[in-house]
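**Q** pasted the sequence and its predicted model underneath.
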Amino acid sequence: MKKLYFSLLAVVISVNSFAQKADKTLATITYKLSHVKDTTQRDNVIPEEMIVFLGKNTAYYTSYDRIKRDIQVRKSIEEQIKNQGGQPTSISINRTSTTPVTNVDFYFFLKDNKFFEKENLINDYLIENPLDKPNWTITKETKLIADMKCTKATARFKGRNWTAWFNPDMPFQAGPWKLNNLPGLIAEAYDDKNEVRFDFISFEKMTPEKIAELKGTDNSNVVPGVKMVALGNSSTLPFEEIKLPENASQISAKELARLKEARDKDPQGFYKTQMAARGMDMGSMITTTGRRMTVAASVPAVKFTFNNPIELPEK
């Protein structure tokens, strides 16, 4: 196991830089994802809010619910530090929710035909894949979605028959998940079995107020002298511009599978190794004051059946 950790450590340290040009973040669109993940329990569909950050030639897709959870955890930590007079000796990180959220993010560089998947295992890892584009058939059928006149398009893509409704007046060729390549912004999409649905929630321009909401920065719990370290994916969210995270490592899908295998066999040893590669311990995840503390993390142990991914093999 130690030998495996050292080989994985080499992957962690191998930080890559990427030549993808950054693109200014102009707006966001949010969707309600309804996904039948377990075909033996089709009525047990737990919705998840997803968000797409939009640039002129780029897009970034992630879980909005995961962003909100990260904000809640960070605010809980800030409150504990505040209650301990800014000199904390112990911190509890309690994730009480058992609802699963999407843990993989997508970067699209449409002009360059580049596509990256990002997954966080303490460190960010990037897998580059071909940018597959659906071959849409655009119809003459239209309907209103939140006062937007949208046009219907259909395509066979990634093992499913998709219907998408897009707004040709929006200057973005993007949408939820891996759906793109239409002359406008996709407002709604679903497959013919209704196992996967993306329903429009909101479209907002990227304003200072929207950035503050996404960061969760109301400054109510700020403690002088204590600098918080961002948790989860909040440190790489494209508030200002869409670009690949600077400290991410580009690896293959096979290498990522090995990392996950090591994590599942020995979670504690894996995370210690990952953090050591960044010169961190559990205390430095929370503050940069140099003061050591005890950190206790609690995550509900709940197993979920997941036999119906969005992307299916072609028959």
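**A** Looks like it arrived, so ask away.
**Q** rest of the way, CA atoms for contacts and neighbours
**A** Fine.
**Q** tell me the gap between stretch 37-56 and the middle of its chain.
**A** 12 Å (C-alpha atoms, centre = their mean, to the nearest Å).
**Q** end to end, how far does that stretch reach?
**A** Start-to-end span of stretch 37-56 (C-alpha to C-alpha, to the nearest Å) is 33 Å.
**Q** the structure to be compared is supplied as follows:
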Amino acid sequence: MFHFKYSLIIFFFNLCLIYGQSYRFTYNYKFISDTLKKDSIISENMILDINSERSIYLSMKKNISDSTMLEDSKKGLMTMPDSNISTRYIIKKKYPNLATSLITDEFSTSYKFIVSDERPMDWKLTSEKITIGEYDCQKAEIDFAGRHWVAWFTEKIPFHDGPYKFRNLPGLIVRIEDSKRYHIFQLKNVKKINNESIYDDKLNKGTKIRNLDRQEFIKFYKAYRKDPAKEFKQKAMSGDIYYESEEKRNEHMRLIEKLREERVKKDNNNIEIDLLKN
């Protein structure tokens, strides 16, 4: 097993070499959200921005959409988010210990959730090596979040980081996929950026925050999937949403409930498949 504590000194040495520099790593993320439609593959470009303090991982479309909305809001304009964003969460890792959090506003219009994840990354390093693009890579495997993952990392890029929550290998993850190939991440581009280019969630500064640990989030997530329209129905019934009549309100509530239940039903292949277990 490879443990992060044994590589901490090496990490700080590498960090000194690149201190003051920020990098953007672009990954292509291919995944199947509905196992009943395995030929329907979603492809989305994701970015992993890294500086000496943290890394931020999110959809490139979300990065662009949020930046546009922020600039428009400064001009007094209201712009809707890009409806084509498939991956709406953000993953933040704080350096040097890579403390990891998932940030999402997918489940509520009133709250943003920040979910800490302290699970260790117990990698099994193998001796197998291949070349991916310009990088000499070594194979590593891990069981994480209900799936078996195979990763290829390169020590030529001295970051103990990677897409999604994956971290704590002796170099950057170039490619990683689960054993069924339902979720595949492939590094496509590397470039230096300035610190101002790193994503900073200034768009929703006034949004209420709910900080949860993983067990608290699992409890919430299971309740949400059973009744994904619960918050909306509560707002509709309390009068927070205006309707011309009770009939119109009930009709709209039934429509929203149906749409959200259908969306949850199709979303049956979460990257963390253990979240869907009873």
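**A** Sure, I can see it. Keep in mind that what you see is a predicted model, and the values were worked out from it rather than measured.
**Q** work out the TM-score between the chains.
**A** Once superposed, the chains reach a TM-score of 0.65 (TM-score structural alignment, normalised by the length of structure 2), with 227 aligned residues with a C-alpha RMSD of 4.0 Å.
**Q** tell me which stretches of the stretch 201-315 of structure 1 form strands.
**A** Along the stretch 201-315 of structure 1, counting by DSSP state E, counting those that start in this stretch, strands occupy 241-242, 249-250, 294-298.
**Q** Glu128 of structure 2 matches what in structure 1?
**A** Matched by TM-score structural alignment, Glu128 of structure 2 corresponds to Glu141 in structure 1.
**Q** number of nearby residues for that match?
**A** 10 (other C-alpha atoms under 10 Å).
**Q** test my guess that it contacts Thr151.
**A** Yes - look at Glu141 of structure 1 against Thr151 with C-alpha atoms under 8 Å: they come within range, at 5.9 Å.
**Q** so for those two, which residues contact both of them?
**A** Counting by C-alpha atoms under 8 Å, 6 or more residues apart in numbering, no residue touches both Glu141 of structure 1 and Thr151.
**Q** any idea how far stretch 32-39 of structure 2 is from the middle of the chain?
**A** 20 Å.
**Q** kindly check the end-to-end length of it for me.
**A** End-to-end for stretch 32-39 of structure 2, by C-alpha to C-alpha: 8 Å.
**Q** can I assume Ser7 of structure 1 sits in a strand?
**A** No - with DSSP: H, G, I helix; E, B strand; the rest coil as the criterion, Ser7 of structure 1 is helix rather than part of a strand.
**Q** tell me who's in contact with the match of Glu128 of structure 2.
**A** Residues in contact with Glu141 of structure 1 (C-alpha under 8 Å, 6+ apart) are Thr151, Lys152.
**Q** assign a three-state SS to it, would you?
**A** strand.
**Q** and Lys111 of structure 1, helix, strand or coil?
**A** Classification of Lys111 of structure 1 by three-state DSSP places it in coil.
**Q** what separates it from Phe166 of structure 1, distance-wise?
**A** Lys111 of structure 1 sits 20 Å away from Phe166 of structure 1, going by C-alpha to C-alpha.
**Q** which one of these two has more residues nearby?
**A** Using other C-alpha under 10 Å as the criterion, Lys111 of structure 1 and Phe166 rank with Phe166 on top: 30 against 9.
**Q** Ala99 is in contact with Glu118 of structure 2, correct?
**A** Yes - between Glu118 of structure 2 and Ala99 there is a contact under C-alpha under 8 Å: 7.0 Å.
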